[in-house]
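Enquirer: this one's sequence-less:
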């Protein structure tokens, strides 16, 4: 099926030319390209960012129950966790959000509710509650020591529990960067 198109030549006369109504081959190629690039974009985005929903009060006051958090997955591939990072870990099939307190080689202890890393008290303004005492633990290579910001006993299942202990760095799925809904910045700790 063809359509006609009127063209004006150099003499000012109108000529009728036949133009194909649709070019099926070009259309199919266009759709294939679109689907390819859309699929590629989805994989890139899915591999570099994600979202997780905070459930519970273990990260209060930094993260609130029900907050939707943006997760930087790309950094989990290319960087090592540092003190104060909030990580999303996969533990027993669930996503768990905790703060990094100790990295490989650090010694972590708790005395009179104060957390010590390498015998230095942590300056913490982003926590609530008071943790129970814990004898010194040295973090092995490939592991990190994590805690919830809610230090009240029983509020956070974290590395203080002997059944959990230091967790594998390989379990890190990403780093929490910002709360999307409700929108707020995530509190960062003071420097050691």
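Expert: Noted; the coordinates are in hand. The shown structure was predicted, so the numbers you read here are calculated from the model rather than taken from an experiment.
Enquirer: Please make it C-alpha for all contacts and neighbour counts, starting now.
Expert: Fine.
Enquirer: what distance separates the start and the end of stretch 135-155?
Expert: End-to-end span of stretch 135-155 (C-alpha to C-alpha, to the nearest Å): 20 Å.
Enquirer: should've said stretch 167-186
Expert: So stretch 167-186: terminal residues 22 Å apart, C-alpha to C-alpha.
Enquirer: count of residues packed around residue 33?
Expert: Counted with other C-alpha atoms under 10 Å, the neighbours of residue 33 add up to 12.
Enquirer: Assign it to one of the three secondary structure states.
Expert: helix (DSSP: H, G, I helix; E, B strand; the rest coil).
Enquirer: can you list the residues that contact stretch 155-172?
Expert: Outside stretch 155-172, the residues within contact range by C-alpha atoms under 8 Å, 6 or more residues apart in numbering are 57-59, 76, 81, 87-91, 98, 134, 139, 142-148, 150.
Enquirer: also this one, for the comparison:
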């Protein structure tokens, strides 16, 4: 009788220990996601070729400090940011869309508070000075039928020395010439690297100037990547669908 009782206690203790470990793991995961790193995936091509559809990346939550948008469900318990560190020009950052904070966007920080931003004939102007733009090799893609598409690609270098590539789908697009945008205090001007296929701060009614409070974090590392249109969960297809050259790539 005592043997059976000891067995029951052992099984019950083992189950309780398993539940305890699961709860601890969930709490730890919640803490990491809330305060350290949050995973995101890229659903659109607005940041090509820096980020591609199918990229999965980690965003540093602590890079800019914390706002209510750092917390799950964004509870309205405080305003502004704590332990704030302002974004730097050239950062790739995730933020909450100002007109709909339930939507996450990812773009590059181009304009800082007080800056005047303008596009003239496809050349980015910051405070009246053109940003150096150097033509490099074209960006090429191949569809499922083997047809190749080539897109003009340029290297831009911001005043602080940060360089990155941008795509120019149409040399005469409507977004190549804009008004002057004067960035308000505590706001930032965000742009996609795929300049003619990005809804960003140039479209005031859709995105506009982004409050510092709306920043979620800075994109840091691509930890996984699958070809566009391929489900990431189909692990048996990974030998053909995973873009191994993009895994653990710094942004």
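Expert: Ah, there it is. Values in this document were obtained by computation on a predicted structure and should not be read as measured data.
Enquirer: Got a TM-score for the two of them?
Expert: Overlay of the two chains. TM-score (TM-score structural alignment, normalised by the length of the first structure): 0.75; 169 aligned residues with a C-alpha RMSD of 2.6 Å.
Enquirer: Mind checking which of the contacts of stretch 155-172 of the first structure are in strands?
Expert: With DSSP state E as the criterion, strands contain 87-91, 98, 134, 143-147 from among those.
Enquirer: Among those, name the buried ones.
Expert: 87-90, 98, 134, 143-147 (16 or more other C-alpha atoms under 10 Å).
Enquirer: so where is stretch 143-150 of the first structure in the second structure?
Expert: Counting by TM-score structural alignment, stretch 143-150 of the first structure pairs with residues 187-194 of the second structure.
Enquirer: With residue 87 of the second structure as the reference, measure out to residue 151 of the second structure.
Expert: 30 Å.
Enquirer: Between these two, which is the more surrounded one?
Expert: The neighbour count for residue 151 of the second structure versus residue 87, taken as other C-alpha under 10 Å, is higher for residue 87 (18 against 14).
Enquirer: wouldn't the more buried one be in contact with residue 109 here?
Expert: Yes. At 7.4 Å, residue 87 of the second structure and residue 109 qualify as touching, with contact defined as C-alpha atoms under 8 Å.
Enquirer: Give me the spatial nearest neighbour of the equivalent of residue 49 of the first structure over in the second structure, chain neighbours excluded.
Expert: Matched by TM-score structural alignment, residue 49 of the first structure corresponds to residue 37 in the second structure. Among residues not flanking residue 37 of the second structure along the chain, residue 60 sits closest, at 4.8 Å (C-alpha to C-alpha, 6 or more residues apart in numbering).
Enquirer: Need the counterpart of that neighbour in the first structure.
Expert: With TM-score structural alignment as the criterion, residue 60 of the second structure matches residue 72.
Enquirer: the strands in the first structure, which residues?
Expert: Using DSSP E, strands in the first structure cover 2-8, 14-20, 49-53, 68-72, 86-91, 94-102, 107-111, 114-117, 120-121, 134-138, 143-147, 167-168, 172-181, 184-185.
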